[in-house]
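1. mind looking at a prediction? Sequence and model below.
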Amino acid sequence: MKTLLISLLSLLTTLATAQSIQLASLAKSAPAPIENLQPTAVTVLGEQAVTLDLENFDHFRQQIMPLIEKMATKQIVGLGEGTHGTSEFYKIRYWITKILVEEKGFNNVVFENDYADSYKLNQAIKKASATAVDTLMKQYLIAIWRNQEVKELLSWMQTHNRKSKKPVTFGGMDHMFMTNDAKIVRELTVPYRNAEMDVLTNSLVKLAVTRDSIWYSANRKDFSLADSISNRNIVQGYETAEEIHSLLPHLRLPADQHELATMMTKNIMLQLLGPFKYLTQKLSTGNRDSCMAVTATTFLRQPTDKLIIWAHDFHVAHTAIYGGAVGGTGGYIEQMRPGQYFVLGTGTATGTYAATDDHFITHASQMKSVPLDVPADTLWEGQLAKAESPAFYMDLAKWPDRTTNFTYRAVGYNPKSDKSTRDKSHPVSKLFDAYLFIRDTKAARFIK
């Protein structure tokens, strides 16, 4: 394997090993569960629970400032969402993002969205009119982000960047699709008339289009594809991207173009790294969250750069759930940037959220409003729903350990919030630094 593959494997293996040790340690140290909280759960916290006004930004800003000051001491802030389709989660994270950017010097907002798609959106939105934002969102954002609340964030970014001397960059840290990565690399290298590179980039674009079509088609009930075809696409895609990466320094691209082509190539390799390792070496697969952590931290190019991440609660969390099977991007980030990460989880009890029946989320997935199951008293959400305040946040560093080991829900983008979504891997205080709870919420207003 080339030097890049060795270094990527080394980094991801180190992160995975450290995460495994952390998971084992947490499992041993987790406090024993208690029977119940008092009906007014927030009274356990006293002044540690801060009521929130979700209707007035100025009031919200005053109430959230103690938490903002804590976030501001870190280089990276993770803003989680307890479901992928809740209007209020988008709204309050937009408000927090606005404060962190305008008042605390944060200059990157990175979504749980494809890296290359997000790059294209960031470039396009600089020149776009306000009325064009809907079209760009449909083109470059997967369905969970295609809503009016995210549009408000992007519209604010447009206005901010046209006036500010320190613009904010929109980016993505996920690796779902390959086509835009491959096309960008081809566009950057074509002017240099390198025959070998031309062959490789044309081949990579074809492989990427095939790979993305497999992802889209997998949502069809009648879809079937031989493993040999899919596996061959993975191996060829990884090896082609690796060859391109090794050839890039010989083209003498300008520094900014070389960096961009390198990142797009690496993004493809990260997407394919896990299955490629398994198919070629029969090693355990590299997990998605460690790859997202690697990509997210690349946005910190200068010592003064600061980063806000929008993703599901259990991606931004300090550790994974379901026995280490899901989430934990935040834990990997903490290992790479010790002491520089703060994460806010968000949750709700009742109401509606937007979801899709698709097994794999895409740009074309159709979202619908579905009701949340009423949480039982044994759930974290069920206990917090008994609080007198309908919306509040808690500094979990101050939350009594004896009250944190409840079962909680991991509601994603599918229409399930029943018993199948429950997990009890760790106390919530080990997952997040702070937690914002809204008793009753509604589905995001999706752009059709």
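-> Perfect, I can see it now.

2. contacts and neighbour counts: CA atoms only from here.
-> Noted.

3. am I right that Leu79 sits in a helix?
-> No: using DSSP: H, G, I helix; E, B strand; the rest coil, the secondary structure at Leu79 is strand, not a helix.

4. what about the lengthiest strand in the chain, distance to the chain center?
-> In the chain, taking DSSP state E as the definition, the longest strand is strand 341-355. Strand 341-355 sits 14 Å away from the centroid of its parent chain (CA atoms, centre = their mean, to the nearest Å).

5. and the next element down the chain from it?
-> Counting by DSSP states H and E, the next helix or strand C-terminal to strand 341-355 is strand 368-371.

6. take a look at this one as well, against the first:
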Amino acid sequence: MGRIRLIWVLVLNFWLYSCSSNDDTLDQLEQETGFLTKGVYPLEDMGDLDLLVKEIGNSQYVLIGEASHGTSEFYTWRANLTQKLIQEKGFTLIAVEGDWPAAYSLNQYVQGQGSGTTQQAVQSFRRWPTWMWANQEVATFSEWLKQHNQSLPQNQKVGFYGMDVYSLWESLEEVENYMATADPTIAQLAREAQICLAPYNQDEQRYAQATLQGTSCASQLQKLLEAVQSFRARQPAQHEAAFNAEQNALVAVNAERYYVQMVRSSTGSWNVRDRHMQETVNRLVAQRGNGAKIIVWAHNTHVGDARYTDMAASGSVNIGQLLREEHASQGVYLVGFGSYQGQVVASYNWGEATRVMNVPAAKTNSWEDILHRHPQDNMLLLLRELQDVPQAMERRGHRAIGVTYNPAAESGNYVPTILPRRYDAFLFIDQTTALHPL
């Protein structure tokens, strides 16, 4: 009997310890998530975005992010919000993290100037990773945008443009093709820049490495840009074709600067790229005129203000920070995205085959983990409401998935972030699915 009594005492003690341990865990969870008592709203259908549109108010610049380049829900909700901003707030410009020449081709299509199908139009994006823009989600939005533009006068049609910096050779070709008729002297300058770059066979890495030995085509590109700028100055202010040529010449100059920095400083190349994005946004707004409103689509790492992440310590800036600093009086509103678990389209290494990968549960105590524990599955956070809550102002990991990704080793995919400072609003989708490449 003594042995049986001892066993029962041990079982009872273990049960009591387990209950106490569970209570401690629950208390800890409550402590970690209980601060989300305000600023949290449901996100189930398009009507739930009304609150966000109201808070955006009269902001002239709205930047909408994504936590990966391969998640369907990020693209779909971003498109939904964009539609509402176009219809209800009068936005007429969209600038995306994509090449200018490819996006300009899609822009012509959505403005009724191109032929073929919507899927063919979005497949103008041929640079790897093609799935970023050549996907069904973008095609669906593009078809909506084309229909929206159909009955509008030209100066009110919504434009779709690229603001990235990679298209050195493609942009030079665009300048040469246009100037062959418009100004053959400038077309010759474009050919001279192409001749300078010809030995590298459109291989950015080869050119970048060659610059370490003193090679440079920068002067030819700068000379071309100045000539195109002079040409555009002689055209009517709203001359779209001349603006397109000038932007391609600018892309070529900044692309060369980017590739030169690429083999010297990751921070330097990053900053060249995001400052080019800022310059492109400013140029688009100036070209459209009359206080035009613009929506930017890019990864969270570009959209979310870099000053409230560990990016600031390395000297990195991004377009969200730059536009906030430059245009605070006109209104700059930053929207981020995140998810807890699901699937994503990505590749293990740069340039390799596209894969659908499983995204594991978010790291403990990350922002995604904290939001997952909230009773609301999908949610809209209006982060200005949380800026007086101490726990919400703590720096926590925030997941960022790029075009290359390894789910088995994602510890480096978390950016330390003060969420209510980095963004103005945050859309959290607990379980996500993969994008649909064409």
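-> Done, it's in. From a predicted model like this one, the values you see are computed outputs, not experimental measurements.

7. TM between them?
-> The TM-score (TM-score structural alignment, normalised by the length of the second structure) is 0.80; 388 aligned residues with a CA RMSD of 3.0 Å.

8. residues in the second structure aligned with the longest strand of the first structure?
-> The alignment of strand 341-355 of the first structure onto the second structure (TM-score structural alignment) spans residues 332-346.

9. mean per-residue distance, that stretch to the first structure?
-> For stretch 332-346 of the second structure, the mean deviation from the first structure after alignment is 0.5 Å (mean CA distance after the TM-score superposition for the first structure).

10. name the residues that touch the helix or strand encompassing Gln287 of the second structure?
-> Taking DSSP H and E as the definition, Gln287 of the second structure sits inside helix 266-288. Residues from elsewhere that reach helix 266-288 of the second structure (CA atoms under 8 Å, 6 or more residues apart in numbering): 93, 95, 155, 163-165, 237-238, 243, 247, 251, 254, 257-262, 291-294, 302, 314-319, 322-323.

11. among the residues you listed, which ones are buried?
-> The neighbour-count test (16 or more other CA atoms under 10 Å) marks 93, 95, 163-165, 243, 247, 251, 254, 257-262, 292-294, 302, 316-319, 322-323 as buried among these.

12. just the ones in helices from those, please.
-> 243, 247, 251, 254, 257-262, 302, 319, 322-323 (DSSP state H).

13. now, which of those residues sits nearest Glu44 of the second structure?
-> Distance ranking of those against Glu44 of the second structure, using CA to CA, places His302 first at 26.3 Å.

14. export the ones in helices among the buried ones among the contacts of helix 266-288 of the second structure as CSV, with columns for distance to Leu334 of the second structure.
-> Shown next, in CSV, are those (distance: CA to CA, whole Å):
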residue, distance to Leu334 of the second structure
Phe243, 28
Gln247, 25
Val251, 25
Asn254, 25
Arg257, 28
Tyr258, 25
Tyr259, 28
Val260, 30
Gln261, 28
Met262, 28
His302, 10
Ile319, 10
Leu322, 12
Leu323, 10
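
15. can you pick out the most distant pair from those residues?
-> Across those (CA to CA), the longest gap, 27.8 Å, separates Phe243 and Met262.

16. strands along the stretch 1-150 of the first structure, start to end?
-> For the stretch 1-150 of the first structure, the strands defined by DSSP state E, counting those that start in this stretch cover 49-51, 76-81, 108-114.

17. make JSON lines out of those and add distance to Arg409 of the first structure.
-> Formatted as JSON lines, these follow (distance: least, CA to CA, whole Å):
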{"stretch": "strand 49-51", "distance to Arg409 of the first structure": "21"}
{"stretch": "strand 76-81", "distance to Arg409 of the first structure": "12"}
{"stretch": "strand 108-114", "distance to Arg409 of the first structure": "19"}
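
18. just name the most buried of these.
-> Mean neighbour count (mean count of other CA atoms under 10 Å) peaks for strand 76-81 among the strands of the stretch 1-150 of the first structure, with a mean of 28.

19. list the contacts of that one.
-> 71, 89-90, 93, 306-317, 330, 340-347.

20. mind checking the SS state of Asp198 of the first structure?
-> Put simply, Asp198 of the first structure is helix when judged by three-state DSSP.
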